[in-house]
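Visitor: can you look at this prediction? I've put the sequence above it.
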Amino acid sequence: MGLYTKNGRPLQKSGSQVYTQSGKLVGRISGDKVHGPDGRYVGTIDGDRLVYRSTESASISSSVVGSSVAATAQAASVGSAVWGDEPNIPE
């Protein structure tokens, strides 16, 4: 199963790490949440979507040390109606 942002941008999962399609580290999965390399909340996984929920944005985790992974060619998906906003993930 692929992982996408709320608006359908494809992401990669490798173990408990999440990466952009180009291979840049987004963060680490902890339960249903993803925390960035600085430990700050990036988003919540809802099915196959990563969505930003302001009500959960106070969540902080330990920092993540990771390397990038190889880029992948994966088609974008259509947007989703799940509750939340598009996470702020720079490419």
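Guide: Yes, it's here. As the structure is a computational prediction, the values presented were derived from the model and not from experiment.
Visitor: when you work out contacts or count neighbours from here on, use the C-alpha atoms and nothing else.
Guide: Noted.
Visitor: list the contacts for the nearest residue to residue 35 once chain neighbours are set aside?
Guide: Spatial nearest neighbour of residue 35, chain neighbours left out: residue 41 (4.5 Å); criterion: C-alpha to C-alpha, 6 or more residues apart in numbering. Going by C-alpha atoms under 8 Å, 6 or more residues apart in numbering, residue 41 touches 33-35, 56-61.
Visitor: got another, please set it beside the one above:
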Amino acid sequence: MDDLYTRSGRLLQRSGYDLHSRSGRYLGRLQGGKVFDPDGRYCGTLVGDRIVYRTVDSAARGTVTTAPPCPPGTGPNRNGCALWGIEPPFGD
């Protein structure tokens, strides 16, 4: 499992194409460098090891997906960064 982070530095867990919150809740799937929630709505764009929400990409649509929860993450958060975009709409 790989760690990714939001623009503000919150830990996200990546397993293949599936993305989970720190608590293990399924957030969505990576498709073509973008993250789509379980209903196929755009949630963010992958930039390095960060996920940022960009309104220019918000019209994109993905497929409906599902995945089981994963174990809670134990890694630390990181400092925020100055990437173009805003914090993605992920809950924890």
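Guide: The structure has been received and is ready for your questions. Since this is a predicted model, take the numbers as computed values, not measurements.
Visitor: overlay them and tell me the TM-score.
Guide: Here the TM-score for the pair of chains, by TM-score structural alignment, normalised by the length of structure 1, is 0.96; 91 aligned residues with a C-alpha RMSD of 0.9 Å.
Visitor: just the ones of the contacts of residue 41 of structure 1 in helices?
Guide: Taking DSSP state H, every one of those sits outside helices.
Visitor: now tabulate the residues you listed in CSV and tack on neighbour count and distance to residue 9 of structure 1.
Guide: Shown next, in CSV, are the contacts of residue 41 of structure 1 (neighbours: other C-alpha atoms under 10 Å; distance: C-alpha to C-alpha, whole Å):
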residue, neighbour count, distance to residue 9 of structure 1
33, 20, 17
34, 27, 16
35, 25, 18
56, 13, 21
57, 14, 21
58, 9, 24
59, 15, 23
60, 15, 24
61, 16, 24
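Visitor: of all the residues you listed, which comes closest to residue 16 of structure 1?
Guide: residue 34 (9.2 Å; C-alpha to C-alpha).
Visitor: what's the distance between the closest one and residue 73 of structure 1?
Guide: Note on residue 34 of structure 1: its distance to residue 73 of structure 1, by C-alpha to C-alpha, to the nearest Å, is 22 Å.
Visitor: what of residue 88 of structure 1?
Guide: Distance check for residue 88 of structure 1 against residue 73 of structure 1: by C-alpha to C-alpha, it reads 21 Å.
Visitor: higher neighbour count, these two?
Guide: When residue 88 of structure 1 is set against residue 73 and neighbours are counted by other C-alpha atoms under 10 Å, the residue ahead is residue 88, at 12 against 8.
Visitor: leaving out the residues flanking it, which one is nearest to the more buried one?
Guide: Spatial nearest neighbour of residue 88 of structure 1, excluding adjacent residues (C-alpha to C-alpha, 6+ apart): residue 42 at 7.3 Å.
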